[in-house]
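Engineer: coords please:
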Amino acid sequence: MAAADLAGGSALFALAIGVTGVNRSMVIVGSMPLIAQAITWASGSERPSAFEVAGAALVTLAVALAFT
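Structural biologist: Model (predicted):
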């Protein structure tokens, strides 16, 4: 199961790079900490602190600046 998950994720990532380009794909991947916090907050399973949200936002901003 894990191998199929890894293969599927890798295939989708390769497709994303082919369709949107490396820069945009890396910004999307770099925003995963912020997206993960939003999902956990929306599902009610976790309430990230302002410090954690600010850190995730800084990671997203840094990746966006690096790849634009």
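Engineer: switch to C-alpha atoms for all contacts and neighbour counts from now on
Structural biologist: Noted.
Engineer: residue 26: neighbour count?
Structural biologist: 19 (other C-alpha atoms under 10 Å).
Engineer: over to it. Which of the three states is it?
Structural biologist: Following DSSP: H, G, I helix; E, B strand; the rest coil, residue 26 is assigned to helix.
Engineer: correct me, but it touches residue 63?
Structural biologist: Yes - look at residue 26 against residue 63 with C-alpha atoms under 8 Å: they come within range, at 7.4 Å.
Engineer: give the contact list for residue 52.
Structural biologist: Counting by C-alpha atoms under 8 Å, 6 or more residues apart in numbering, residue 52 touches no other residue.
Engineer: quick one: it from residue 7, how far?
Structural biologist: To residue 7, residue 52 is 31 Å away according to C-alpha to C-alpha, to the nearest Å.
Engineer: structure for this one too, so we can compare:
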Amino acid sequence: SNQKVVEELKRALIECKKEADDMYMQTSNLWEKLCVSKSFSVRKKLLLRRPSKKLKRKGMPWLW
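Structural biologist: Coordinates of the predicted model:
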């Protein structure tokens, strides 16, 4: 029955990785859209905006 546990763990890990990859793709797509966005002023506002403490607390310092 040990083998069963190993299989379950493997499957769970693969699921996790797939989800993480999806999230990463969505985020990069979002940034690409933002970067090629025609409305330069919006982009400038977003870039000038101070990073919110909430986001930094959530562990997303990579956004800034």
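Engineer: quick check: TM-score for this pair?
Structural biologist: TM-score of the superposed chains, computed with TM-score structural alignment, normalised by the length of structure 2, equals 0.37; 38 aligned residues with a C-alpha RMSD of 3.3 Å.
Engineer: the helices in structure 2, which residues?
Structural biologist: Secondary structure of structure 2 by DSSP state H: the helices cover 2-35, 40-48, 53-57.
Engineer: I'd like these laid out as CSV, including mean neighbour count.
Structural biologist: Output for the helices of structure 2, formatted as CSV (neighbours: other C-alpha atoms under 10 Å):
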stretch, mean neighbour count
helix 2-35, 11
helix 40-48, 11
helix 53-57, 11
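Engineer: what residues sit buried inside the host helix or strand of residue 10 of structure 1?
Structural biologist: Residue 10 of structure 1 belongs to helix 2-20 when elements are defined using DSSP states H and E. By neighbour count with 16 or more other C-alpha atoms under 10 Å, helix 2-20 of structure 1 contains the buried residues 13, 16.
Engineer: and it, what does it pack against?
Structural biologist: Judged by 3 or more C-alpha pairs under 8 Å, 6 or more residues apart in numbering; DSSP states H and E, the packing partners of helix 2-20 of structure 1 are helix 22-30.
Engineer: so which other helices or strands are in contact with the helix it packs on?
Structural biologist: Where contact means 3+ C-alpha pairs under 8 Å, 6+ apart, helix 22-30 of structure 1 is packed against helix 2-20, helix 50-66.
Engineer: in the shortest one, which residues are buried?
Structural biologist: Pointing back at helix 50-66 of structure 1 there. By 16+ other C-alpha under 10 Å, the buried positions in helix 50-66 of structure 1 come out as 53, 56-57, 59-60, 63-64.
Engineer: how far does it sit from the chain's center?
Structural biologist: Its chain's C-alpha centre and that of helix 50-66 of structure 1 lie 11 Å apart, by C-alpha atoms, centre = their mean, to the nearest Å.
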